[in-house]
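**Student:** Have a look at this fold, sequence not included:
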């Protein structure tokens, strides 16, 4: 399969909450390089995903259509699928060893699943909206669409703290699907085509990925926003990610290279 570089163009401009600021030198500008593409269900309203070995777990949303899916991480082939209760709107998911956690949007619960059987084990109360979720060691990190990430215990989803995400001292709203890799948190920024790399200790943005070309490559009439990022290569990753979006017909295996010119607009 041929590798394709998706070139980002334009004048670098950061717009956070309507305030334009010049990009700080310490913030890296990145773009995705496509290493491989495989088919993705174009009616999947992707809300989150993670990779465990050769398995890709995906959560999809919308009431009456939300599912937990298990796929082959190398081919995208669907292995198993379990529907959520019809009134539930599925959101982000995260690994928890033999189990996994799945958020709901406004149903007020998080669901714990057994990974081996895809059996629902329990529901626990969830304060506020559920958007993205990822595992950082013995903690879970949750987004709720704001600029503040919530920290939870891995075993029971009890909230233990918060982390404000900032770019040049300005909070970045719209944090969506998450992926934790080492001491970094990667976050889709809704409703843009950008992904940010966040220092998990400070909340400071260290890099911005400009992925408009990726969405354009996947475009069809119903394709929605970029959403869904999962690193490959274990807890610390190997520098490669799987990326997709809502109603996208493809999942891309990518790496992030330096971008010379780019534009981000957080709307």
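**Tutor:** Received it, and whenever you're ready, just let me know what you need. Quick caveat: nothing in here was measured; it's all calculated off a predicted structure.
**Student:** Only C-alpha atoms from now on, for both contacts and neighbour counts.
**Tutor:** Fine.
**Student:** contacting residues around stretch 68-79?
**Tutor:** 38-40, 51, 53-60, 80-84, 251 (Cα atoms under 8 Å, 6 or more residues apart in numbering).
**Student:** putting a second one here so we can go through both:
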């Protein structure tokens, strides 16, 4: 009798385990087929989804989401941001639920225009300044510089290149981009995971803030109400200027893929302008969806810099002056500051 009980227990346990294994196998059998080619699709297309069910399991319902937003099996993509998104399928069957996730990259459907620059004026620039941020505010040109032990923020008489006011950054921090909003200078550091704020008139330090999901600080800009922060990747984060919390982000893409190593940034004419580290160009970006709408070739400028190098003394510094409606461009340890107009190539 005891042997019979033991056999019964073993049989029931085996049956239960087999049942559990079977459910897991059923869950793993589902997959989602899309019309995305090699995991990419342009936002002028309709994303078409279908569930693969090779075991012909009776399904109660299937729900799809793209980055947490419910979508249909035939979803128009024009309202979505570019970049990598998580496609999620939730399948209900026999009282069970299976989740299938995969990554889809949404790309721009319009190739960027190619532009160049026309030099209006050339001004002197402090060639010891490892320029990381450049911005006009109320007619005053602000600049931030990098390197440990050399980082500073200053206001400049751009016609002479001379400092008006200046403050140094603690040696422990490598200074990066700046932006000026509501009489406050917002300043990033590179890998210190910390930024600072300063009085825009006196450059006296006011406060500090920590980064959120972004790991590094590179470029800073603002549109008059929110801040934009690049972190050296293809992402540009939007921050609340009061709380300094990263509230959202865009991923910068063309028709071919994402654009990384975004550096100094500027907001002007309802667009974002971004230096790309180790490139002689500036990307013009749609701040709503991340599409690169144009690329500005700045080779005309880099050829005039005797100590120019693509990775060290590179193009880095974009400031739009609304009074002249021109851009001011420079680079790391450049001896020149160029006032330019952007023109069709």
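**Tutor:** Cool, the structure landed. The shown structure was predicted, so the numbers you read here are calculated from the model rather than taken from an experiment.
**Student:** Superposed, how do the two chains score by TM?
**Tutor:** TM-score for the superposed pair, counting by TM-score structural alignment, normalised by the length of the first structure: 0.83. Supporting figures: 234 aligned residues with a Cα RMSD of 1.8 Å.
**Student:** follow-up on the earlier one: mark which of the contacts of stretch 68-79 of the first structure are buried, thanks.
**Tutor:** For the contacts of stretch 68-79 of the first structure, a burial check counting by 16 or more other Cα atoms under 10 Å picks out 40, 51, 55, 56, 57, 58, 59, 60, 84, 251.
**Student:** which helices and strands sit right next to the helix ranked longest in the second structure?
**Tutor:** Counting residues, the longest helix found in the second structure (DSSP state H) is helix 2-29. Contacts defined by 3 or more Cα pairs under 8 Å, 6 or more residues apart in numbering; DSSP states H and E place helix 2-29 of the second structure against strand 96-107.
**Student:** same thing but at 10 Å, please
**Tutor:** strand 83-93, strand 96-107 (3 or more Cα pairs under 10 Å, 6 or more residues apart in numbering; DSSP states H and E).
**Student:** Just the helices from the stretch 151-267 of the first structure, written as ranges.
**Tutor:** Secondary structure of the stretch 151-267 of the first structure, counting by DSSP state H, counting those that start in this stretch: helices at 212-218.
**Student:** for it, what spans make up the strands?
**Tutor:** 159-164, 166-167, 170-171, 175-181, 184-189, 194-199, 205-210, 226-231, 240-245, 250-258 (DSSP state E, counting those that start in this stretch).
**Student:** Nearest residue to the middle of the second structure?
**Tutor:** Nearest to the mean C-alpha position of the second structure, counting by Cα atoms, centre = their mean, stands residue 235 at 1.5 Å.
**Student:** re earlier: could the helices and strands packed on helix 2-29 of the second structure be laid out in a markdown table, adding distance to residue 343 of the second structure and mean neighbour count?
**Tutor:** A markdown table is the format used below for these (distance: least, Cα to Cα, whole Å; neighbours: other Cα atoms under 10 Å):
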| stretch | distance to residue 343 of the second structure | mean neighbour count |
| --- | --- | --- |
| strand 83-93 | 28 | 18 |
| strand 96-107 | 26 | 18 |
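**Student:** Could you tell me where stretch 59-66 of the first structure falls in the second structure?
**Tutor:** Residues 144-151 of the second structure are the counterpart of stretch 59-66 of the first structure, counting by TM-score structural alignment.
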